[in-house]
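Enquirer: what would the 3D arrangement of this be:
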Amino acid sequence: MRDHIPVVVQGSGRRARRAGLAGVLWAAAELTVTVGVVVLLLVVHQVWWTNRQAVAAAQEQVRALESDWARVPDEPGPAEEPAEAVEPVASASSGGEGGGAAPSGPAASAPGRAPAAKPPARDRAYAVLRIPRLGLTVPVAQGIDKRAVLDKGYAGQYPGTAGPGERGNFALAGHRNTHGEPFRYINRLRAGDELIVEVRGRRYTYVVGKVLGETTERDVGVIAPVPRSLVKPEYGYGEPGAYITLTTCTPEYTSKYRLVVWGTLKS
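Expert: Next comes the predicted model:
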């Protein structure tokens, strides 16, 4: 009988290797698409959904404050906590806080002026900031903690700074992007624009005077009782008064620098 000689088909191993490589590439492509979708969903959540949540919650807080004030308009505000050292200019985008020396606490109330309302416990909303030019209405809380205040879409008052209507510097921080981004467009404010602060039974109107487009996160001079930049001393004020300061991050979607808007209390 004739022996059977196996027939070797040329190229079968090569095709198998190609099929294996194609499978690996297909799996890698699927993984890349999956990761991309997850990242996209995270971005949408951070940029869009957190904004919706924070804006809705902040507006509900404004309504709650207004309703409470309407029920008991003449009730004095809660007692003020002991003054704390002023913290450096916070990151209104990331919530970080810079280091460095801090300026002194708030100045005394101006002679002859009605005492300003006392802020409540830390992290609680106690006032409402309105900026007509921007169509902005936002609650104001004590402190600049990221999770407890800023991520709620609130403006946060730097601890140790003056209260609304007081002599000194009523200094606020707010997010530029995400989490309600209340201070996103404060770069559009111009001299003469009004910044209105309402506290139970009281209304204080500040007028924008100066804007510092960019400074470092450690420039604590911008929230001093007499605000003046330590980095750019040509920006700021030289005499005691009743000031308001708005701080946020710049450029947008970063926390590299700080944008600052100053105003003075309208007499």
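
Enquirer: C-alpha from now on. contacts and neighbour counts both.
Expert: OK.

Enquirer: mind listing what residue 191 touches?
Expert: Each residue near residue 191 by C-alpha atoms under 8 Å, 6 or more residues apart in numbering is listed here: 207-210.

Enquirer: kindly recompute the last result at 6 Å.
Expert: 208-209 (C-alpha atoms under 6 Å, 6 or more residues apart in numbering).

Enquirer: can you check residue 236 too?
Expert: Neighbour list for residue 236: 227-228 [criterion: C-alpha under 6 Å, 6+ apart].

Enquirer: let's see that with 10 Å instead.
Expert: Counting by C-alpha atoms under 10 Å, 6 or more residues apart in numbering, residue 236 makes contact with 209-212, 221-222, 226-230, 261-262.

Enquirer: grab the nearest non-local neighbour of residue 122.
Expert: Counting by C-alpha to C-alpha, 6 or more residues apart in numbering, residue 142 is the residue found nearest to residue 122 once chain neighbours are left out, at 4.8 Å.

Enquirer: what's the burial count for that neighbour?
Expert: 25 (other C-alpha atoms under 10 Å).

Enquirer: residue 168 contacts residue 223, doesn't it?
Expert: Yes: Residue 168 is within contact range of residue 223, at 9.4 Å (criterion: C-alpha atoms under 10 Å).

Enquirer: more neighbours, those two?
Expert: Neighbour totals were compared for residue 168 and residue 223, and residue 223 leads with 32 against 26 (other C-alpha under 10 Å).

Enquirer: I'd like the distance between the more buried one and residue 208.
Expert: 15 Å (C-alpha to C-alpha, to the nearest Å).

Enquirer: check residue 14 too.
Expert: Computed as C-alpha to C-alpha, the residue 14 to residue 208 distance reads 75 Å.

Enquirer: one step back: gap between the residue nearest to residue 122 and residue 152?
Expert: 13 Å.

Enquirer: repeat that for residue 121.
Expert: Note on residue 121: its distance to residue 152, by C-alpha to C-alpha, is 16 Å.

Enquirer: compare those two (neighbour count), which wins?
Expert: For residue 121 and residue 152, the more surrounded residue by other C-alpha under 10 Å is residue 152, and the numbers stand at 23 against 15.

Enquirer: wait, isn't that one in contact with residue 58?
Expert: Yes: the pair residue 152 / residue 58 is scored as a contact, 6.6 Å apart, by C-alpha under 10 Å.

Enquirer: quick one more, to check against the first:
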Amino acid sequence: MTALRPERESGAAYGESFTDSYSGVGDQGTSYGQQPYEESGALGEWYGGEGYVAQGQGAAGAEGYGSEGYGVDGYGSEGAAAAQEPYAEPYVEPSAEPYIPPPDDETVALRIPDPPADQSTLASPASSASSATGTPTGGRAARRRAAKGRHGRHGGSRPESEAVDSAESDSEASQAPLSRVEARRQARARKPSPAVLASRAIGEVFITTGVLMLLFVSYQLWWTNVRAHAQADKEASSLQDDWASGKRAPGSFEPGQGFAILHIPKLDVVVPIAEGVSNKKVLDRGMVGHYGEGKLKTAMPDAKTGNFGLAGHRNTHGEPFRYINRLTPGDEIVVETQDKYFVYKMASILPVTSPSNVSVLDPVPRDSGFTKAGRYITLTTCTPEFTSKYRLIVWGKMVEERPRSKGKPDALVS
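Expert: I've put the predicted structure just below:
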């Protein structure tokens, strides 16, 4: 940067005194005219004591700092105007557009001002600020109306999260405020009608009912079987352990007490036989019940003659009699007790009968094909599957009574 220069204290201007001092006619009363450069050789002493010998010879030289300028390399008579302003900016060829320094060029020199902007875009600071902030420029009433239209009755500012909302919310906020009657009417229109509420309640009830029914079906078809099989296996193991230790003796048994094991090899059925046909004590625990009470009392397997009647579930709770309809004449049915094995062979089947048809449990069962007294077995269960509307009956006739000491019968060995 170019530093500032102090003005001369007296005498002529810079250019005048500077030129005269070089030509030997300087003002003696000024600091620039006391000692002319060409007379005293001050310039030569200043630059080395000899003066500018190579470029000028003083007053007598043709190329020196004489009255004809600064010689060949110096400032001659044509450069008088330049000598008057030695610190002016370098000459720049004028162009169509004025020179504008770069924004980052820091300098203390004068600058050409920026061209004025379009008068149509100029606005007062107050109007610019109001347009930027959205503040109305009218009176107090106008500002209140504008504030109500933007932010409600009191004109409070909204949080930034509400400002960045959907286009639908912005359009609703930009509308004029609604009256109380219109606001209530729109609120009632948005509120669901009683019919809609009732349909929703009914739908929820149906869904809940469906879920409960699904859980109940899962419980009946799956969980009851799991639990019944576990209970039946436990009872069979306990019964065999008692037989091995001699704790139980043949005779009368209490309701719910196990006393034998039923084997149906063709169906891969091995299930305990308990006294009675109670659902809670016997059948729902996965066991087969013996008709041994009241009018439906039947004979035991070791009786000389009689009908040994059994009942069991066809579906759920272990479902031991689910596939007895697949038995064919001649299939073995074995009853294992503490002392003996009683082997029966399937003789006939009654696919459907009434639940009240108790004659199937007679000593000589009706519709069984037997005509005289003998040692028979009767298996009863529900039909069709998953219902209890009718009964399915299977009959068999004893063909072998084998002591346990002789080992298992061939039907269980093979």
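
Enquirer: what is the end-to-end distance of stretch 283-300 of structure 2?
Expert: This stretch, stretch 283-300 of structure 2, spans 19 Å end to end (C-alpha to C-alpha).

Enquirer: for stretch 224-238 of structure 1, same thing?
Expert: Across stretch 224-238 of structure 1, the terminal residues are separated by 11 Å (C-alpha to C-alpha).

Enquirer: what's the answer for stretch 383-398 of structure 2, then?
Expert: Counting by C-alpha to C-alpha, you get 26 Å between the two ends of stretch 383-398 of structure 2.

Enquirer: which bit of structure 1 covers that stretch?
Expert: The aligned range for stretch 383-398 of structure 2 in structure 1 is 250-265, by TM-score structural alignment.

Enquirer: now swap in stretch 141-151 of structure 2 and tell me
Expert: Under TM-score structural alignment, there's no match for stretch 141-151 of structure 2.

Enquirer: before we move on, the earlier item: TSV for the contacts of residue 236 of structure 1, including neighbour count?
Expert: Output for the contacts of residue 236 of structure 1, formatted as TSV (neighbours: other C-alpha atoms under 10 Å):
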residue	neighbour count
209	19
210	19
211	21
212	19
221	21
222	31
226	22
227	26
228	21
229	21
230	16
261	25
262	29
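
Enquirer: which contacts among these does structure 2 share?
Expert: Mapping the contacts of residue 236 of structure 1 onto structure 2 (both residues aligned by TM-score structural alignment, their matches' C-alpha atoms under 10 Å) leaves 209-211, 226-229, 262 still in contact.

Enquirer: now the element after the helix ranked longest in structure 1, going C-ward?
Expert: Under DSSP state H, the helix in structure 1 containing the largest number of residues is helix 12-44. Going down the chain from helix 12-44 of structure 1, the next helix or strand is helix 50-71, by DSSP states H and E.

Enquirer: quick one, the helix or strand just after that following helix and helix 50-71 angle?
Expert: Scanning forward in sequence from helix 50-71 of structure 1 by DSSP H and E, the next helix or strand is strand 125-131. If you take axes from the mean of the first three to the mean of the last three C-alpha atoms, to 10 degrees, strand 125-131 of structure 1 sits at 110 degrees to helix 50-71.

Enquirer: strand 125-131 of structure 1 aligns to what range in structure 2?
Expert: Under TM-score structural alignment, the counterpart of strand 125-131 of structure 1 in structure 2 spans residues 258-264.

Enquirer: what do you get for stretch 190-202 of structure 1?
Expert: So stretch 190-202 of structure 1 sits over residues 328-340 in structure 2, by TM-score structural alignment.

Enquirer: what's the answer for stretch 54-69 of structure 1, then?
Expert: The aligned range for stretch 54-69 of structure 1 in structure 2 is 228-243, by TM-score structural alignment.

Enquirer: excluding chain neighbours, what is closest to the counterpart of residue 175 of structure 1 in structure 2?
Expert: Taking TM-score structural alignment, residue 175 of structure 1 has residue 313 as its aligned residue in structure 2. Of all residues not flanking residue 313 of structure 2 in the chain, residue 319 sits nearest, at 4.8 Å (C-alpha to C-alpha, 6+ apart).

Enquirer: which element is residue 197 of structure 1 on?
Expert: Here residue 197 of structure 1 is assigned to strand 194-199, by DSSP H and E.

Enquirer: what's the angle from that strand to helix 50-71?
Expert: Strand 194-199 of structure 1 runs at 60 degrees relative to helix 50-71, counting by the same axes, to 10 degrees.

Enquirer: next, show the common contact partners of residue 152 and residue 58 of structure 1.
Expert: 139, 180.

Enquirer: sorry, back to before: report the buried residues of the longest helix of structure 1.
Expert: By 16 or more other C-alpha atoms under 10 Å, helix 12-44 of structure 1 has no buried positions at all.

Enquirer: okay, and the common contacts of residue 168 and residue 223 of structure 1?
Expert: 161-162, 243-244.

Enquirer: just send these back as JSON lines, with distance to residue 27 of structure 1 too.
Expert: Formatted as JSON lines, those follow (distance: C-alpha to C-alpha, whole Å):
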{"residue": "161", "distance to residue 27 of structure 1": "57"}
{"residue": "162", "distance to residue 27 of structure 1": "60"}
{"residue": "243", "distance to residue 27 of structure 1": "61"}
{"residue": "244", "distance to residue 27 of structure 1": "57"}
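
Enquirer: how many neighbours does residue 241 of structure 1 have?
Expert: Residue 241 of structure 1 has 19 neighbours, counted by other C-alpha under 10 Å.

Enquirer: could you measure from it over to residue 162 of structure 1?
Expert: Distance of residue 241 of structure 1 to residue 162 of structure 1, computed by C-alpha to C-alpha: 11 Å.

Enquirer: one more: residue 69 of structure 1?
Expert: 22 Å.

Enquirer: settle it for me: which of those two has more neighbours?
Expert: Taking neighbours as other C-alpha under 10 Å, residue 69 of structure 1 and residue 162 compare with residue 162 leading, 27 against 15.

Enquirer: where along structure 2 do the strands fall?
Expert: Along structure 2, counting by DSSP state E, strands occupy 258-264, 269-275, 288-290, 306-311, 332-336, 340-353, 375-383, 390-403.

Enquirer: winner for burial among those?
Expert: Greatest average neighbour count among the strands of structure 2 goes to strand 288-290 (a mean of 29), per mean count of other C-alpha atoms under 10 Å.

Enquirer: that strand: average distance to aligned residues in structure 1?
Expert: Average distance, strand 288-290 of structure 2 versus aligned residues of structure 1 after superposition (mean C-alpha distance after the TM-score superposition for structure 1): 0.6 Å.
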